[in-house]
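# Below is the sequence, then the predicted model.
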Amino acid sequence: MHLNDPDAKIYVAGHRGMVGSAIWEELKDTGHTNLVGRTSDELDLRDPHATRAFFAAEQPDFVVLAAAVVGGIVANDTYPADFIGDNLAIEQSVIRAAHEVGVDRLIFLGSTCIYPKHAPQPMPEESLLTGPLEPTNQWYAVAKIAGHKLCQAHREQHEDDMLTLMPTNLYGPGDDFDLETAHVLPALLRKAHEAKGAAPDGSDAPVTLWGTGTPKREFLHVNDLADAVRFTLETPEEEIREVAPDGMLNVGVGEDLSIKELMALIQDVVGHDGPVEHDRSKPDGTPRKLVDTNRMDTLGWTAETSLREGIETTYDWYRQQEALNVTR
């Protein structure tokens, strides 16, 4: 069945998360109304028996696997067993169940942390497994590599149409702003917001950056990833196989900036004039993570949201949530 068929049923695993909800809205906004989702309370995707029963009952035509246990450096370091074990369990359950019911296409969402710490820049898909991983997120990375390889194995053994999208660092409305688990952009956005007027004299308090601030990162707005997912679902299989025989596609914006530069941009958006300090006892992480987007470029997709625009919409969402919490 083609995705443009009005009866095509699409299961979005993880539809309540930042990524899954953006994908859900993108599909709905582009006319796809036969969408299926289950919360983690309704369906534990780590349970293969429950997952198989769900797939057998619903018989989805397309699957987007956005469900995952996610977090930043602190969370990876604190909960390594959860990051590798739960993600492996989710991937195994969903991918095998999708194979058993014969879905038309499955898209698995990975992460560019799967690439070696010192991969060539920008990182092509071919650099996978060519060197050691960044230790600070190795648990999540190993699980995501395994998920991609499971999709690739199904392509080779069963000719299943299973693809992996590897998005770069994501951010946007619905992001995690908990400083214990958040990724760098929402964490810095919250720090800058809370530091406004927080000094004893009423001026802006300092904001602390981990490490040197010199590592460079690329940031993709979650709505752009959602658009890339829809685009990939709609692209004919033969076109994808021509540019990505391994079924793997990087999704990024093609440019990056240092954490220092990111902090300056966030300060400008938030209106924070305080000093920036460095905690050099904390790790820098991977020196650079810029993805090679040649494959998606060839297929005809590019990101549209500028970083400044994306940070502004994310900050607006954060302030709205903060206001809601105050009024509750």
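Looks like it arrived, so ask away. What you are looking at is a predicted structure, and each value in this text was computed from that prediction instead of being measured.
# can we go C-alpha only for contacts and neighbour counts from here?
Noted.
# the helices in the stretch 51-200 of the chain, which residues?
73-78, 80-101, 138-158, 184-195 (DSSP state H, counting those that start in this stretch).
# and here's the other structure:
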Amino acid sequence: MSKTNTPTSHALDRASRVYVAGHRGLVGSAIWRHLADSGFDNLVGATSAELDLTDRERVFEFMHETRPDVVIDAAARVGGIVANNSFPAEFLSENLQIQVNLMDAANAESVDRLLFLGSSCIYPKFAAQPIAESSLLTGALEPTNDAYAIAKIAGIMQVQASRRQYGRKWISAMPTNLYGPGDNFHPENSHVLPALIRRLHEAKVHGSPEVVIWGTGTPLREFLYVEDLAEACLFLLENYDSPETINVGVGSDISIADLAALVARVVGYTGRLTQDVSKPDGTPRKLLDVSRINGLGWSAKTSLEAGVTASYEWYLDHLDALRAK
């Protein structure tokens, strides 16, 4: 795979029909908002009730009916360490079906521009830090989310195969851990940051003297505010054209213990934070090398504390709906 940055410097026509798959999710909704704010007035979306992306025939029909100029694949079955570890068969099968159906249908309609979004979990568990794009397929994956990772690696390969076979200007990008408005705050199936926001808020409300955090607290994680990712997606569609995937992150990380302390400060929880060392840590460190996207002229703008504050405000504004989940 090429390691060369290939800028396109090709502004997308704001009248282009852009299909955002997964436009109601955390990532897709942020991309939709950013595109709308950037002047795109021909956006296409379909809820899961309107279009089951695992239904291959229906996906082909939808793509033929809408005939988008650009496809952004932000659709996926996602979850935290518990969900990934508990349902690997579903995470592998459903994600493979979603992306294969979308890309095959896009190829059938000769869609020339497509952005596939993956995850930093595609990289080996013990990859050199920070993780460069060239680390892909150089070592064993983290076992707790290897099924999801394999599905996303297959998506990268399908992008590359479509470029090679059909000459498409398709690209893939690998975001680091994401958070922000619209996140999943489910008590069992969410990622670490929204899970901490919910648990620490509820502990504050109930006056709990202690909150137990899974693992040793030492693993290091990088967190990207989802609105920054949305901006990066449009930037890449207009400034990047290469078969090799490209990392999207902030370039710095934080320990889980320090993250919990930051969330506690934002939420206003003043009780004890203790670690349950019998629970798994997952990958010890996962920091992306973002020098390539930085070299093209993009970098994240939102600090972690500002992003967590905005996420907590969104959580408070949507508490009634979230309690029902």
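Cool, got the structure. Remember, predicted model here, so these are calculated numbers, not experimental data.
# quick one: TM-score?
Overlay of the two chains. TM-score (TM-score structural alignment, normalised by the length of the second structure): 0.94; 315 aligned residues with a Cα RMSD of 1.5 Å.
# Comparing the helices of the stretch 51-200 of the first structure, which comes out most buried?
Highest mean neighbour count of the helices of the stretch 51-200 of the first structure: helix 184-195, a mean of 22 (counted as mean count of other Cα atoms under 10 Å).
# what does that helix correspond to over in the second structure?
Matched against the second structure by TM-score structural alignment, helix 184-195 of the first structure falls on residues 192-203.
# Superpose on the first structure and give me the mean offset of the matching stretch.
Following the fit onto the first structure, the mean deviation recorded for stretch 192-203 of the second structure is 0.7 Å by mean Cα distance after the TM-score superposition for the first structure.
# Which of the three states applies to the aligned partner of Tyr19 of the second structure in the first structure?
Here Tyr19 of the second structure is matched to Tyr11 in the first structure, going by TM-score structural alignment. Here Tyr11 of the first structure is recorded as strand under DSSP: H, G, I helix; E, B strand; the rest coil.
# Tyr11 of the first structure against Ala67, yeah?
No. Tyr11 of the first structure is not in contact with Ala67 according to Cα atoms under 8 Å; the separation is 11.3 Å.
# Switch the helices of the stretch 51-200 of the first structure over to a markdown table; also include distance to Ala228 of the first structure.
Shown next, in a markdown table, are the helices of the stretch 51-200 of the first structure (distance: least, Cα to Cα, whole Å):
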| stretch | distance to Ala228 of the first structure |
| --- | --- |
| helix 73-78 | 26 |
| helix 80-101 | 20 |
| helix 138-158 | 17 |
| helix 184-195 | 21 |
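# wait, what's in contact with the nearest residue to Met18 of the first structure once chain neighbours are set aside?
Leaving aside its sequence neighbours, Met18 of the first structure sits nearest to Gly174 (Cα to Cα, 6 or more residues apart in numbering; 4.7 Å). Gly174 of the first structure makes contact with Gly17, Met18, Trp317, according to Cα atoms under 8 Å, 6 or more residues apart in numbering.
# Also Leu128 of the first structure?
Residues counted as contacts of Leu128 of the first structure (Cα under 8 Å, 6+ apart) are Ile114, Tyr115, Pro116.
# Which of the helices of the stretch 51-200 of the first structure sits closest to Pro48 of the first structure?
helix 80-101 (4.6 Å; Cα to Cα).
# how distant is the closest one from the center of its chain?
Distance of helix 80-101 of the first structure from the chain centroid (Cα atoms, centre = their mean, to the nearest Å) equals 17 Å.
# now what about that helix, what contacts it?
The contact list for helix 80-101 of the first structure, computed with Cα under 8 Å, 6+ apart, reads 45-48, 51-52, 55-56, 59, 63, 65, 67-70, 76, 106, 139-140, 142-144, 146-147, 150-151, 154, 160.
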